[in-house]
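Peer 1: Could you look at this predicted model? Sequence included:
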Amino acid sequence: MSAAERTAVVASPVGLHARPAALFARAAKATGLPVTIALDGGDPVDAASVLSVLTLGAGHGQRVTLRAEGDGAEAALAGLVALLETTG
């Protein structure tokens, strides 16, 4: 089983709040892999949980770390990073 880790900068002007958090969580769940997201130096939370993503409090321009395990983890994270870095 492969594991992958990537960092991203939150592009949304409102950060990972409400709609951007819901879109991100839905995309994370759609990967079918266990995916976590964490602020730099923070504890990771379940990226597929809208509530967990909201409680992270990631704001515009903040760096987050994504981790995934399983076949296709690199590709899954590439898609999630692209979503975080382009949602505006």
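Peer 2: Here it is on my side, so go on.

Peer 1: C-alpha only now, for contacts and for neighbours.
Peer 2: Fine.

Peer 1: Quick one: the strands in the protein, in order.
Peer 2: 3-9, 35-39, 45-46, 63-69 (DSSP state E).

Peer 1: Reformat the ones you listed as JSON lines; add mean neighbour count and distance to Gly15.
Peer 2: Conversion of the strands of the chain to JSON lines gives the following (neighbours: other C-alpha atoms under 10 Å; distance: least, C-alpha to C-alpha, whole Å):
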{"stretch": "strand 3-9", "mean neighbour count": "17", "distance to Gly15": "10"}
{"stretch": "strand 35-39", "mean neighbour count": "23", "distance to Gly15": "12"}
{"stretch": "strand 45-46", "mean neighbour count": "18", "distance to Gly15": "16"}
{"stretch": "strand 63-69", "mean neighbour count": "20", "distance to Gly15": "11"}
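
Peer 1: Okay, one more to line up with it:
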Amino acid sequence: MKEEIIEITNRTGIHARPASLIVQKASEFDAEVLIINDNKEANAKSIMGIMSLGISQSTKITIRIEGSDEEQALKELKKLIEENINE
């Protein structure tokens, strides 16, 4: 299992567009991918799950990944969240 805490820098947080990008990326992997915010967790392959977490700017989320391709999944999701979903 791999786990990392990431701070959301996008000024609008994780709304529909960034959530859909996360779902697309997470769905590329066989590993189970969870996003955790304030002791609530959601499957990162579910847009409704991610949206239900109410992630705003400056929130620190935990990404927990378990599976055969967990290292690659964590690397790519971290890069996506830190670099590509900023508006």
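Peer 2: Now that the structure is in, tell me what you want to look at. As the structure is a computational prediction, the values presented were derived from the model and not from experiment.

Peer 1: TM-score for the pair, please.
Peer 2: Here the TM-score for the pair of chains, by TM-score structural alignment, normalised by the length of structure 2, is 0.88; 85 aligned residues with a C-alpha RMSD of 1.2 Å.

Peer 1: Export the strands of structure 1 as JSON lines, with columns for distance to Ala75 of structure 1.
Peer 2: As requested, these are arranged in JSON lines below (distance: least, C-alpha to C-alpha, whole Å):
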{"stretch": "strand 3-9", "distance to Ala75 of structure 1": "9"}
{"stretch": "strand 35-39", "distance to Ala75 of structure 1": "12"}
{"stretch": "strand 45-46", "distance to Ala75 of structure 1": "18"}
{"stretch": "strand 63-69", "distance to Ala75 of structure 1": "10"}
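
Peer 1: roughly how far apart are the residue lying closest to Leu39 of structure 1 once chain neighbours are set aside and Ala8 of structure 1?
Peer 2: Sequence neighbours aside, Val64 is the residue nearest to Leu39 of structure 1 in space, at 4.6 Å (criterion: C-alpha to C-alpha, 6 or more residues apart in numbering). Computed as C-alpha to C-alpha, to the nearest Å, the Val64 of structure 1 to Ala8 of structure 1 distance reads 5 Å.
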